[in-house]
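In: here is a sequence with its predicted model. Questions after.
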Amino acid sequence: MKKFTLWIKEKLWVTPAAYSILAVALSIIFFYIDLHWIDAMSEYIPSILLTNVDLAKTIMGSLSGALLTMTTFTFSTILVVLTMYSSQFSPRTLKNFVHDRLTWRVLGIFLGGFIYNTLSLLFMRRIFTVTM
């Protein structure tokens, strides 16, 4: 069992995958909260915070694109700098960066935010109520 936990701790994909699974779960939970409790809670929420679906889709689409762009530029810039640094000073610099837990968490937060925004965008729809 100890070997398995050490093997899991060494894998880069485990932390971002955990953050991504958490993002999927939160997106589904908030979708059902919004679906079932929005009518009961709408009298307590200020009207300025309640928007229409088209505006929400525009905002969430922009946020998804921004998070993906931010992730790409952040990690590609850092890796270019570290590659240049490791070629001139220490070849272990890039390996230390890749195996740093903080790097894994930052990547997990970026990916989790992107997945949350994208799934929330997919869950947005108009709810038509029929009044008689």
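Out: Thanks, I have it.
In: only C-alpha atoms from now on, for both contacts and neighbour counts.
Out: Will do.
In: host element of S64?
Out: Element membership for S64, per DSSP states H and E: helix 53-88.
In: which strands and helices sit next to that helix?
Out: With contacts defined as 3 or more C-alpha pairs under 8 Å, 6 or more residues apart in numbering; DSSP states H and E, helix 53-88 has these neighbours: helix 92-98, helix 101-123.
In: was I right about G108 contacting S20?
Out: Yes: using C-alpha atoms under 8 Å, G108 makes contact with S20 at a distance of 6.7 Å.
In: ok, how many other residues are close to G108?
Out: In terms of burial, G108 registers 23 neighbours under the definition other C-alpha atoms under 10 Å.
In: now name the helix or strand holding the closest residue to it other than its chain neighbours.
Out: Leaving aside its sequence neighbours, G108 sits nearest to P16 (C-alpha to C-alpha, 6 or more residues apart in numbering; 3.7 Å). Using DSSP H and E, the secondary-structure element containing P16 is helix 14-41.
In: ok, second structure coming up, stack it against the first:
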Amino acid sequence: MLLNAVMDDSVKTIMAPLIGAVMPRSGIMYVIFFTLCAPLALYRGPLNLWGLGSGLMALMVATGSIPGAAVMGALFSVGMIQGVCDPTNTHNVWIANYLGLDIQKILRKTIVYMWVLALLGLLFAGIKYF
């Protein structure tokens, strides 16, 4: 549903030039851009493939500024942060409840490790697709 809404011609004509203007054009900029933006996958944010990210991914591919496989590599790499660290994930809520922890503590304890793994995934994708 969201994908259809984002790919509607009225939305696409407004958003595609904006997305195209900020998309990185080289492998180095690709890695830097998506590494810095990686936390935007948290809380069902704009780089979360299971949320707004699917629509943004389609717009990124539609601009033709970077290869579709590179977009996939970026969202899967930053998606690791969401999969492990996101306080809105049910498994994190269960763990925090069971251990009697604040859910944010799980985020703080895991984000650095997952950010490094996301960077490694982005490096791999940057080398492979640029």
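Out: Alright, I've got the coordinates. Bear in mind that the values here come from a model prediction, so they are computed numbers and not experimental data.
In: give me the TM-score for these two chains.
Out: The TM-score (TM-score structural alignment, normalised by the length of the second structure) is 0.31; 68 aligned residues with a C-alpha RMSD of 4.4 Å.
In: circling back: I'd like the helices and strands packed on helix 53-88 of the first structure written out as a markdown table, with distance to V24 of the first structure added.
Out: Conversion of those to a markdown table gives the following (distance: least, C-alpha to C-alpha, whole Å):
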| stretch | distance to V24 of the first structure |
| --- | --- |
| helix 92-98 | 25 |
| helix 101-123 | 6 |
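In: most packed of these?
Out: Each of those was assessed for mean neighbour count using mean count of other C-alpha atoms under 10 Å. The highest is helix 101-123, with a mean of 19.
In: what's that one in contact with?
Out: The set of residues that contact helix 101-123 of the first structure without belonging to it, under C-alpha atoms under 8 Å, 6 or more residues apart in numbering, is 12, 15-24, 26-27, 31, 57, 60-61, 63-64, 67-68, 71, 97-98.
In: which of the residues you listed are buried?
Out: Burial of the contacts of helix 101-123 of the first structure was assessed by neighbour count (16 or more other C-alpha atoms under 10 Å); the buried members are 15-17, 19-24, 26-27, 57, 60-61, 63-64, 67-68, 71.
In: how much space between the residue nearest to V14 of the first structure when sequence neighbours are not counted and T15 of the first structure?
Out: Once its chain neighbours are removed from consideration, V14 of the first structure has its nearest residue in I8; the separation is 7.0 Å (C-alpha to C-alpha, 6+ apart). Using C-alpha to C-alpha, to the nearest Å, I8 of the first structure is found at 10 Å from T15 of the first structure.
In: against which helices or strands is the helix or strand hosting I32 of the second structure packed?
Out: Under the assignment given by DSSP H and E, the secondary-structure element containing I32 of the second structure is helix 27-37. Using 3+ C-alpha pairs under 8 Å, 6+ apart as the contact definition, the elements that helix 27-37 of the second structure packs against are helix 68-85, helix 103-129.
In: and after the first one, which helix or strand comes next?
Out: Next along the chain after helix 68-85 of the second structure, taking DSSP H and E as the criterion, comes helix 90-99.
In: that next one vs helix 68-85, what angle?
Out: Taking axes from the mean of the first three to the mean of the last three C-alpha atoms, to 10 degrees, one finds that helix 90-99 of the second structure is oriented at 20 degrees with respect to helix 68-85.
In: hang on, the earlier thing: what about the residue nearest to V14 of the first structure, neighbour count?
Out: Residues within reach of I8 of the first structure, counting by other C-alpha under 10 Å, total 13.
In: what do you get for V112 of the second structure?
Out: By other C-alpha under 10 Å, the residues close to V112 of the second structure number 13.
In: ok, it to A58 of the second structure distance?
Out: 28 Å.
In: kindly report the same for I95 of the second structure.
Out: I95 of the second structure is 34 Å from A58 of the second structure, by C-alpha to C-alpha.
In: okay, the two: which has more neighbours?
Out: Relative neighbour count places A58 above the other of I95 of the second structure and A58, with 18 against 14, counting by other C-alpha under 10 Å.
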